[in-house]
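>>> Next comes the sequence, and after it the predicted model I'd like to discuss.
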Amino acid sequence: MSSLELLAPAGDLEKLKIAVLYGADAVYLGGRQFSLRAGAANFDDKNMLEGITFAHRHNVKVYVAVNIYAHNPDLETLPAYLQFIARAGADGVIASDPGVIDMILKLQPDLPIHLSTQANTTNWASAAFWKRLGVQRIVLARELSLEEIKEIGSRVDIELEAFVHGAMCMAYSGRCLLSNFMTGRDANRGDCAQSCRWRYHLVEEKRPGQYFPVEEDARGTYFMSSKDLCLLEYLPQLAQAGVTSFKIEGRMKSIHYLATVVKTYRQAIDSYLKNPAGYQALPQWMEEIRKVSHREYTTGFLLGDQGKTATVEPAQSTYTRLAAFVGLVLGYNEETGRIIVEQRNNFKAGESLEVLVPRGDNRTLTVAAIYDGETGEQMEVAPHPQQIVELPVDEPVPPMSMLRRIG
């Protein structure tokens, strides 16, 4: 149990640093190619080297996703990329394509391989097969129940990783052709258009041009749009079933989402490790993760109902949230007694904001005044996006803390 890992997404260098500072034990990221999140900023070679150095300085591991289903041209540049990942000091590589895995085993045999959830490992025999081949960790398919996970863990001595939080895909282990068909963007090569989140109508064959809404409410029905996963309550059961890495989805999510969710799961895992028998998912944890943009939360397939009661939310395609992220704390000006803030959304003098800090209890800050970070001029509101401002405080606020408006 002491080796339980909190694994967080890192869509770019800023997000990597946020994940590390807010409590992740490991992060996963992708380069500019071979990764299944083409829409994320991702990492060029320079940023990947900087990110790995930063993470290792904080005793955090870095896993690099090379999890596309490759076409022939992809294989031409893959060997050089694998060599770079190994030299950069990555702690492992996430892959799903058998040809890619074979190439890793031959060209970089010292690079640990984690089998991506895209490989949809749903039984112990498959896990045993991949172990014999040389894979060190299985990222379990999201379609598994707790009992199925437990059987895999009892039969195969291999590291198990499971998603515990984040967006879910309506397709089997993310293996989807809908985006390809609708837009020509290949979901299995990292360029999903999320066609399942769109609103659809029915057209009867003999009445072309007449569109019949399939409605749950006035907005229409999003009958392929999944709810979001949240397994805070079931961390003990997952650990006892053999899962050692708890994974958060979200390489394309905001830094506010990342900080909030990582910090909450850090608190939950630490609470479980301190007192496994007495673990409870505290109400304040659930309240906290509802502050970020999310769809209705679900336990997915974990409880064995095949997701029938919990996976799809017909009437919801958009996100809801209970807080708005308005500023990132960059530092503290000792001469003026003010925190230095990069504005991320509008806020004004006189407002009461919550301060999300990387460690410890959150605080409340009343914005007594706002000063231009360059001129020192006092303002009622910062007029420019991402403007640097200073706010007077009674005590310093840790760098990378976040200011947010509740409600």
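The structure has been received and is ready for your questions.
>>> from here on, contacts and neighbour counts on C-alpha atoms
Will do.
>>> Which other helices and strands does the biggest strand by length in the chain contact?
Longest among the strand segments of the chain by residue count, using DSSP state E, is strand 323-333. Packing partners of strand 323-333 (3 or more Cα pairs under 8 Å, 6 or more residues apart in numbering; DSSP states H and E): strand 338-343, strand 402-406.
>>> can you put those in TSV and add mean neighbour count and distance to residue 297?
Formatted as TSV, these follow (neighbours: other Cα atoms under 10 Å; distance: least, Cα to Cα, whole Å):
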stretch	mean neighbour count	distance to residue 297
strand 338-343	23	29
strand 402-406	23	20
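>>> Which of these sits closest to residue 145?
Closest of the helices and strands packed on strand 323-333 to residue 145 is strand 402-406, at 35.5 Å (criterion: Cα to Cα).
>>> mind listing what the residue nearest to residue 90 when sequence neighbours are not counted touches?
Sequence neighbours aside, residue 62 is the residue nearest to residue 90 in space, at 5.5 Å (criterion: Cα to Cα, 6 or more residues apart in numbering). For residue 62, the contacting residues are 26, 27, 28, 29, 52, 55, 90, 91, 92, by Cα atoms under 8 Å, 6 or more residues apart in numbering.
>>> so what's the residue at minimal distance from the centre of the chain up against?
Centroid check for the chain by Cα atoms, centre = their mean gives residue 250 as the closest residue, at 2.4 Å. Residues in contact with residue 250 (Cα under 8 Å, 6+ apart) are 9, 10, 11, 166, 167, 258.
>>> so which of these is the most crowded?
Per-residue neighbour counts (other Cα atoms under 10 Å) across those peak at residue 10, which has 33 neighbours.
>>> From residue 18, how far out is that residue?
9 Å (Cα to Cα, to the nearest Å).
>>> for residue 330, same thing?
Using Cα to Cα, which is the criterion applied here, residue 330 is 12 Å from residue 18.
>>> any residues in contact with both of these two?
Both residue 330 and residue 18 are contacted by residue 400, under the criterion Cα under 8 Å, 6+ apart.
>>> try it against this one:
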Amino acid sequence: MSEILAPAGSKNSAFAAINAGADAIYLGLDKFSARSAAENFDEKNLVDTIKYAHAFGVKVYVALNTVVKDGEVEDFLSSAVRAWNFGADALILQDIFLGKFLKENRPEIKIHLSTQAGVCNACGARLAKECGFDRVILARETKLSDIAEICKIIETEVFVQGALCTCFSGQCYMSSFAGGNSGNRGKCKQPCRKLYSIDREGFDTPAYRLSLSDLCVGEDIREYIKAGVASFKIEGRMRRPEYVAAAVAYYRSQLDGGNSGLSELKRTYNRGNYTKGLAFGQDKNFISSAVQGHIGEFVGVISVENGRYVCRTNDSFNSGDGFKILRGGKEVGGGAFGGAVKGGFIISTRDRLKNGDKVFITTDAALNSRLLSCERKIPLNVKAEFFAGKPAVAEVNGLRFTGEAPLEAALSRPLSEEDIIRNFKKTDAYPFEVDCSVQTDGVFVAASVLNAFRRKVYADYYERITKNANPVAEESFTLPKFTPCENVKTAVIACNLDGLNADIGILKPRDYLEEVKIGGFGGEKFLYVPPYLTGEE
């Protein structure tokens, strides 16, 4: 299985992903979503989206991936069960032991361990499996060799496209410390995207010192396939539907053996001209220190002519297109399409530009329109029977639907085959593409009755193919009660336990590759293993 998993921060993005060819989407609810600023989904939109996705065989994963406070546990578990009962194919959780409790009490629910749990080696993968998780979403820092080992243990999902967090696997407290908005609670304000100077020679000029470029694995997705990865995840629940559609189309092309190129993807969102990330070793594009946001795709250079700014280019552009201007790699302005001229077009801007400034397109109106106009259709083979003395019958892809009352023979103008076919070609709001054949002996059916029959047939068929197959899970839980007790044990954490006296000793070596000493320590012994250790370490 090679699954393209797309972000759905809104209903429009969900539909864009599905129509572009995604195999699965992931989305958040109004609560417990690590992207609380996204539009997200209330229960009605969740059900509608799940039905639409399942009509095309697309899976829906619901992200309940924030840190959960003690007083929120019951609400969290209730939200998780409701999402499952609405038809979600799996739930994405950050808290591994909360997931363990959920799986032990509701084993029918499929759960995926969020990237924020920091699984990046076989030890973490084994723990996730022991706790009942069906899949792990790996930390973006995971080495390719470790990914291959993890894939032997548990189904694995990796990120292939989108924003990167400066901190290990999203476990960042910078936003929380700076303004009380914790990324682990879905409220990150991205202070890492601000300008900073560093008290170090060569780095004292303000720049985006902590801002990472966007990940784009591109053709190297084939290395993930060889490693055994099951799902390829696109980040971007905060991004626009056209970006989602472009990213899905690009990776669909990669998996299908083609290479559609990066042009469309760059024009919808491109931070830092992309990095391969850390799985393949850090590259020179890893940090986007010069430009923080979307720079688009390079299209030409500025020529100042008769007081006008002309972009010299061989490409054609139109009204509605937007551009960003860079000089020496840094953003100096922006503009819009101001009219075509021979060999280029005029940039309409209030900024003062110079000869040689580079022009990048950041909004391609025609491309965006084309990306969002894609529609998947479900082919329907409709066989209709309209005979006097019998109820109307419509067989849709082998499923048979029957009208309520016998039809009457026509006294004057009978309903023709063409009339019935024309009527069944109307699909209302359903994503159907109809091929219809008719048998009739000449009956009379009022237009309103025929329309009502068609609507009911299509509504019933849609309900059949989108019916929730999940076993219903009980929503209420009995939570364990913890009785406070007196702490009578002493614990130490040290880089060397030799000669120490305590009930519990936690060994935290300075170098995990060196031999450690525990000497005659007589208490319980634990090894501190930081989450970012590679399998080799």
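Here it is on my side, so go on. Note that this is a predicted model, so its numbers are computed, not measured.
>>> residue in structure 2 matching the residue nearest to residue 90 of structure 1?
In structure 2, residue 62 of structure 1 lines up with residue 60, judged by TM-score structural alignment.
>>> just to confirm, which helix or strand has that match in it?
strand 59-64 (DSSP states H and E).
>>> try residue 263 of structure 1
helix 255-274.
>>> Please tell me I have it right and residue 30 of structure 2 contacts residue 36.
Yes: under the criterion of Cα atoms under 8 Å, residue 30 of structure 2 makes contact with residue 36 at 7.3 Å.
>>> tell me, how many neighbours does the aligned residue in structure 1 for residue 10 of structure 2 end up with?
By TM-score structural alignment, residue 10 of structure 2 lines up with residue 12 in structure 1. Neighbour count of residue 12 of structure 1, defined by other Cα under 10 Å: 22.
>>> Ignoring the adjacent residues along the chain, who's closest to residue 12 of structure 1?
Here the residue nearest residue 12 of structure 1, using Cα to Cα, 6+ apart, is residue 42, at 4.9 Å.
>>> Against which helices or strands is the helix or strand encompassing residue 353 of structure 1 packed?
Assessed by DSSP H and E, residue 353 of structure 1 sits inside strand 352-356. Counting contacts by 3+ Cα pairs under 8 Å, 6+ apart, strand 352-356 of structure 1 packs against strand 363-366, strand 402-406.
>>> how far away is residue 457 of structure 2 from residue 23 of structure 2?
Counting by Cα to Cα, the gap from residue 457 of structure 2 to residue 23 of structure 2 is 27 Å.
>>> go on, residue 93 of structure 2?
Counting by Cα to Cα - residue 93 of structure 2 and residue 23 of structure 2 are separated by 20 Å.
>>> Looking at those two, which one has more neighbours?
residue 93 (29 against 22).
>>> Count the neighbours of the nearest residue to the more buried one once chain neighbours are set aside for me.
Closest residue to residue 93 of structure 2 apart from its sequence neighbours, by Cα to Cα, 6+ apart: residue 65 at 4.6 Å. Look at residue 65 of structure 2: counted by other Cα under 10 Å, it has 26 neighbours.
>>> what's the answer for the one 3 residues further on, then?
Residue 68 of structure 2 is flanked by 18 other residues according to other Cα under 10 Å.
>>> contacting residues for it?
Contacts of residue 68 of structure 2 by Cα under 8 Å, 6+ apart are 32, 76, 95, 185.
>>> Can you list which of those are found in helices?
residue 76 (DSSP state H).
>>> contact partners of stretch 49-60 of structure 1?
13, 16-17, 20, 24-27, 61-62, 88-90.
>>> Would you point out the most distant pair within these?
Farthest pair in the contacts of stretch 49-60 of structure 1, by Cα to Cα: 24 and 88, 20.1 Å.
>>> out of these two, which sits in the busier spot?
Neighbour count, other Cα under 10 Å: between residue 24 of structure 1 and residue 88, residue 24 has more, with 28 against 17.
>>> For the more buried one, give its distance to residue 372 of structure 1.
Counting by Cα to Cα, the gap from residue 24 of structure 1 to residue 372 of structure 1 is 34 Å.
>>> Can you give me the buried ones in stretch 346-360 of structure 1?
For stretch 346-360 of structure 1, a neighbour-count test (16 or more other Cα atoms under 10 Å) marks 346, 347, 349, 352, 353, 354, 355, 356, 357, 358 as buried.
>>> Which of residue 30 and residue 36 of structure 2 has more residues huddled nearby?
Comparing residue 30 of structure 2 with residue 36 by other Cα under 10 Å, the one with more neighbours is residue 36, at 21 against 16.
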